[in-house]
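S.K.: got a predicted structure here, sequence first:
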Amino acid sequence: MKKNNLVTKSNDLIEMPLKMSVVELRIIYVLISIISPEDQEFQRYRFKISEFAKLAGVKNKNIYAQVKEYTLNLMSHPFYINENLQVNWLASAEYFPNEGIIEVEFSPKLKPYLLQLKEKFTSFRLNDILKLKSAYSMRIYELLKQYEKLGQRTLKVQRLKELLGIEDQYPVYSDFKKRVITKAQQEINKSTDIEFSYVERKSGRKVDEIVFTIKTKAKQNVTILPATEAVSSVQTHTAHRLSDRLKKEFGLTTITIQTILKAYEKDYITEILDIVKIDVLSGRVHDIPAYTVAALKNDYRKKKTELDMELERQHTLKLEKEQKSQLQQQYYAAVAEKLNQYIIAMSEEQLNIEVQAMLHSVADKDIEIIITDVRDPQLMSGGYFRQYLNKKYFSDYTFDVFMLDITKA
């Protein structure tokens, strides 16, 4: 599983009252993390039931029945979005007992809140949210993560209870503070990429609202594994170079390095080091030398499950789609700039000729063109005018041509 994947949700989805168990939340966060930002439709996600149970933290011996119960809950306990839409998380969960496989799919009504998000959304690392042990901590984390850049968020006590799905619980504020807020603060500050403090505001003698101050933790510099010194596993390493890498990147002592070089083949060592490096950069390793020795001894290559490989494949596709999307946005911006420069260079006479030609081309269509607006790209007439000019003069400037220009540059 790629715990470094991003979980990206519409802010509307975060700002809804939600009452879910920690296991149900984990299931949803993991499923969201493997959505590609370019997906037009939800995919059907397949997992081994044993891996799915491990991922969700199901420890009951009868994991098959337990997982079925959780997915049924996610299909049969609807919630509201913006007071108008009532929806379930999952549209289906199909089991294949002979294969030990489960296949799940999001409800299609959630598409506007999870797919093709361009604005008003919040992202966080799956690894951070999965470290939290309490459902309340998970929900408070994403509610604060949403305001991370602003650095502060104020919530009425009753509103916070509603968002956590406990509006009728903890009538005594001190109990709510102890069991929910303080516990969440301890977990979030210890285990995630943010930390928070808070101030209570009273209305009379009663605490009425809470002002949260949110800080981003300084990123840990992994100096022991500098990215500039990354070495591919397909390279041939001399004993000297491999020894140097074990010492500088992985912090091993000379005696330990000598023992490793005598005990294992160089290609095997290199392959294990690349696996260790990925684990270190994902934040899962605290004692790098000890972890490296254990990985060599126990052959951590065997620990990559089918689920890991599938999520890795989907993560790679996600990155490729993100890169293509960025390039496409650059292409659209380049076309827009060409059109703007072309229009700026036009004389009034040329402009009038082109506008009249455009009006003639759309005479049989129900389109209203305001001639005084054609120079402004933000107005509808200006948009139509640019579409007309683009088709007439810049149709040869395709995405492929743009990519060639970038390559030459």
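M.R.: Done, it's in.
S.K.: CA only for contacts and neighbour counts going forward, please
M.R.: Noted.
S.K.: and the helices in the stretch 201-350 of the chain?
M.R.: For the stretch 201-350 of the chain, the helices defined by DSSP state H, counting those that start in this stretch occupy 239-248, 254-263, 266-281, 288-298, 306-345, 348-361.
S.K.: could I get those as JSON lines with mean neighbour count?
M.R.: Shown next, in JSON lines, are the helices of the stretch 201-350 of the chain (neighbours: other CA atoms under 10 Å):
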{"stretch": "helix 239-248", "mean neighbour count": "16"}
{"stretch": "helix 254-263", "mean neighbour count": "13"}
{"stretch": "helix 266-281", "mean neighbour count": "18"}
{"stretch": "helix 288-298", "mean neighbour count": "17"}
{"stretch": "helix 306-345", "mean neighbour count": "15"}
{"stretch": "helix 348-361", "mean neighbour count": "13"}
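S.K.: dump these to a markdown table, plus distance to Asp168.
M.R.: Below are the helices of the stretch 201-350 of the chain laid out as a markdown table (distance: least, CA to CA, whole Å):
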| stretch | distance to Asp168 |
| --- | --- |
| helix 239-248 | 56 |
| helix 254-263 | 59 |
| helix 266-281 | 42 |
| helix 288-298 | 47 |
| helix 306-345 | 39 |
| helix 348-361 | 63 |
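S.K.: Ile140: which of those is closest?
M.R.: Proximity to Ile140, assessed across these by CA to CA, is greatest for helix 266-281 (25.8 Å).
S.K.: so which elements touch that closest one?
M.R.: Helix 266-281 sits against helix 239-248, helix 288-298, with contacts defined as 3 or more CA pairs under 8 Å, 6 or more residues apart in numbering; DSSP states H and E.
S.K.: closest one to Lys183 among the helices of the stretch 201-350 of the chain?
M.R.: For the helices of the stretch 201-350 of the chain, proximity to Lys183 was assessed by CA to CA; helix 266-281 is nearest, at 27.7 Å.
S.K.: the inter-axis angle of that closest one versus helix 254-263?
M.R.: 130 degrees (axes from the mean of the first three to the mean of the last three CA atoms, to 10 degrees).
S.K.: ok now helix 266-281, how far from the chain's centre?
M.R.: Chain-centre distance of helix 266-281: 25 Å, with CA atoms, centre = their mean, to the nearest Å.
S.K.: on that earlier part again, can you list the helices and strands packed on helix 266-281 in JSON lines and add distance to Phe52?
M.R.: Output for those, formatted as JSON lines (distance: least, CA to CA, whole Å):
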{"stretch": "helix 239-248", "distance to Phe52": "35"}
{"stretch": "helix 288-298", "distance to Phe52": "24"}
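S.K.: here's the one I want to compare it with:
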Amino acid sequence: MKKKGELIAVRPDKVIEARFALTSRQNDILDMLFTQIQDDHNVEYCIDINKYKMLYNIKDKNNIYGDLKKAVKSFEGKGFLMVDKEKNEEIYYPWFSKIQYKNKEGKILLKIDSELKTMFLEVKKRIYYHIKYTLNFSCIYSKRFYYYLKSYEDTGWRIDNLDALRDKLQCPKSYKKYSDFRRFALEPAHVEINNNSDIKFKYEEVKSGNKVTALKFSIKSSKCEEIAIDKDLEITDVQTIFSENITPIEARRLLDVASGNIELIKEKYKLSSNQGEIKNIVGWVIKAIKDNYNTETKQTRFNDYEQRTYDFDVLEKKLLGLK
């Protein structure tokens, strides 16, 4: 989608977490595609390279079409594997069902399967980002790290088992040695993301004995641009529904749960007027959407649950599979 002159991509969490190896330019193509996918009946998209090439911070932009065309050609006959954890089933999707090159116009037409588009739209979580950041990362691991970390920007942290992380990032076997992984993947990504994007992160090594077995990431927004993105994505429309003050992150969470359906948010918020005092209005509306509350629903004890407390050291060990 394009708002206020900025090209904003919406990348689903299923694509972020899926196992597949893409080159830097292949990820560029997906970023361009994800700026266009909307909740409509369209499954064919035109990638106008002239519109995107000005975002690249390179002197010679004349070869960009050729580079991206090569990247798209490498998608031909290839796809990716998704795992439905609830059904314990594997699903293979081809990336594109049709590719057409319009060389004279500098355009590439891409057609995706309608079921794949539905999967892109019907996700529990997605990230929004300016593609001017990802297009200009020189290290492929910067792109991959950025997608993972951006998806946890709202919580501010995540922990990854080192072997699982290397697998997610599609690192070569030579990176099995932590010093090589840190030198060629982690540190380049750390420098590029912190200096050239809208987020910053720090990492902490988690050890089992003398061996690094996991990494704990701390993530925070580094610029105010994420607020501009939120407003572009109807965040302010959601905020105006509420008489209470809600944050942009809370509004974005509501949009995610409602799959972008602002009318559904409005409908469930109206139901709250019959519920008496509600201490956590955003949490109540989220539950109302998930459980499909109606006019007969009465949830007076929503706020009566005690706050759950955690031993975070124990929690981390459980997440990492450590004793």
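M.R.: Here it is on my side, so go on. Note that the structure is a prediction, hence the values are computed from the model and not measured.
S.K.: TM-score of the superposed pair?
M.R.: Here the TM-score for the pair of chains, by TM-score structural alignment, normalised by the length of structure 2, is 0.64; 252 aligned residues with a CA RMSD of 3.9 Å.
S.K.: between the helices of the stretch 201-350 of structure 1, which one is closest to Ile194 of structure 1.
M.R.: Using CA to CA, the helices of the stretch 201-350 of structure 1 put helix 266-281 closest to Ile194 of structure 1, at 17.8 Å.
S.K.: list of residues touching stretch 209-221 of structure 1?
M.R.: For stretch 209-221 of structure 1, the external contacting residues (CA atoms under 8 Å, 6 or more residues apart in numbering) are 144, 147-148, 151-157, 193-202.
S.K.: so where in structure 2 does the host helix or strand of Val30 of structure 1 end up aligned?
M.R.: If you go by DSSP states H and E, Val30 of structure 1 is part of helix 22-33. Residues 24-35 of structure 2 are matched to helix 22-33 of structure 1 when aligned by TM-score structural alignment.
S.K.: one more: stretch 355-364 of structure 1?
M.R.: Using TM-score structural alignment, stretch 355-364 of structure 1 finds no match anywhere in structure 2.
S.K.: so how far is that stretch from its chain's centroid?
M.R.: 46 Å.
S.K.: just stretch 139-147 of structure 1 next, same as before
M.R.: Put simply, stretch 139-147 of structure 1 sits 14 Å off its chain's centre (CA atoms, centre = their mean).
S.K.: what does Tyr332 of structure 1 align to in structure 2?
M.R.: In structure 2, Tyr332 of structure 1 lands on Glu267 (TM-score structural alignment).
S.K.: what do you get for Tyr147 of structure 1?
M.R.: Here Tyr147 of structure 1 is matched to Tyr152 in structure 2, going by TM-score structural alignment.
S.K.: how about the secondary structure of its match?
M.R.: Here Tyr152 of structure 2 is recorded as coil under DSSP: H, G, I helix; E, B strand; the rest coil.
S.K.: and it, how far is that from Ile108 of structure 2?
M.R.: Distance from Tyr152 of structure 2 to Ile108 of structure 2, counting by CA to CA, to the nearest Å: 32 Å.
S.K.: can you check Gln38 of structure 2 too?
M.R.: Here the distance between Gln38 of structure 2 and Ile108 of structure 2 works out to 18 Å (CA to CA).
S.K.: what do you get for Asp198 of structure 2?
M.R.: 29 Å.
S.K.: ok, now Val238 of structure 2?
M.R.: Distance of Val238 of structure 2 to Ile108 of structure 2, computed by CA to CA: 35 Å.
S.K.: got it, and Leu135 of structure 2?
M.R.: Distance of Leu135 of structure 2 to Ile108 of structure 2, computed by CA to CA: 17 Å.
S.K.: still on that earlier bit, so for Tyr152 and Ile108 of structure 2, which residue has more residues nearby?
M.R.: It is Ile108, of Tyr152 of structure 2 and Ile108, that has more neighbours when counted by other CA atoms under 10 Å, with 20 against 16.
S.K.: need the counterpart of the more buried one in structure 1.
M.R.: Aligning on TM-score structural alignment places Ile108 of structure 2 opposite Ile102 in structure 1.
S.K.: sec struct for Leu110 of structure 2, please.
M.R.: Under the three-state scheme (three-state DSSP), Leu110 of structure 2 adopts strand.
S.K.: follow-up on the earlier one: put the buried members of the contacts of stretch 209-221 of structure 1 into a PyMOL selection.
M.R.: Selecting the buried subset of the contacts of stretch 209-221 of structure 1 in PyMOL, with 16 or more other CA atoms under 10 Å as the burial test, is done by:
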select buried, resi 144+147+148+152+153+154+157+193+194+195+196+198+201
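S.K.: now which residue in structure 2 aligns to Tyr136 of structure 1?
M.R.: Checking TM-score structural alignment: Tyr136 of structure 1 goes with Tyr141.
S.K.: hmm, I was thinking of Val211 of structure 1
M.R.: Correspondence of Val211 of structure 1 to structure 2, assessed by TM-score structural alignment: Lys216.
S.K.: distance check, that match against Leu233 of structure 2.
M.R.: For Lys216 of structure 2, the distance to Leu233 of structure 2 equals 30 Å [CA to CA].
S.K.: about what we covered before: mind checking which of the helices of the stretch 201-350 of structure 1 is nearest Asn82 of structure 1?
M.R.: helix 306-345 (29.1 Å).
S.K.: for the closest one, name the packing helices and strands.
M.R.: Packing partners of helix 306-345 of structure 1 (3+ CA pairs under 8 Å, 6+ apart): helix 380-393, helix 399-408.
S.K.: now Glu76 of structure 2: which helix or strand?
M.R.: Going by DSSP H and E, Glu76 of structure 2 is not part of any helix or strand.
S.K.: structure 1: which residue goes with that one?
M.R.: For Glu76 of structure 2, the residue aligned by TM-score structural alignment is Met75.
S.K.: and for its match, the neighbour number?
M.R.: The burial count for Met75 of structure 1: 18, using other CA under 10 Å.
S.K.: repeat that for Glu105 of structure 2.
M.R.: Counted with other CA under 10 Å, Glu105 of structure 2 comes out at 10.
S.K.: can you tell me how far it sits from Ile241 of structure 2?
M.R.: As for Glu105 of structure 2, its distance to Ile241 of structure 2 is 44 Å (criterion: CA to CA).
S.K.: tell me where the stretch 101-250 of structure 1 has strands.
M.R.: Using DSSP state E, counting those that start in this stretch, the strands of the stretch 101-250 of structure 1 run over residues 101-106, 121-125, 152-156, 194-203, 206-216.
S.K.: Ile188 of structure 1 is in contact with Leu132, isn't it?
M.R.: Yes - with contact defined as CA atoms under 8 Å, Ile188 of structure 1 counts as touching Leu132 (7.1 Å).
S.K.: residue contacts, the match of Glu76 of structure 2?
M.R.: Shown in contact with Met75 of structure 1 (CA under 8 Å, 6+ apart): Asn88, Trp89, Leu90, Ala91, Ser92.
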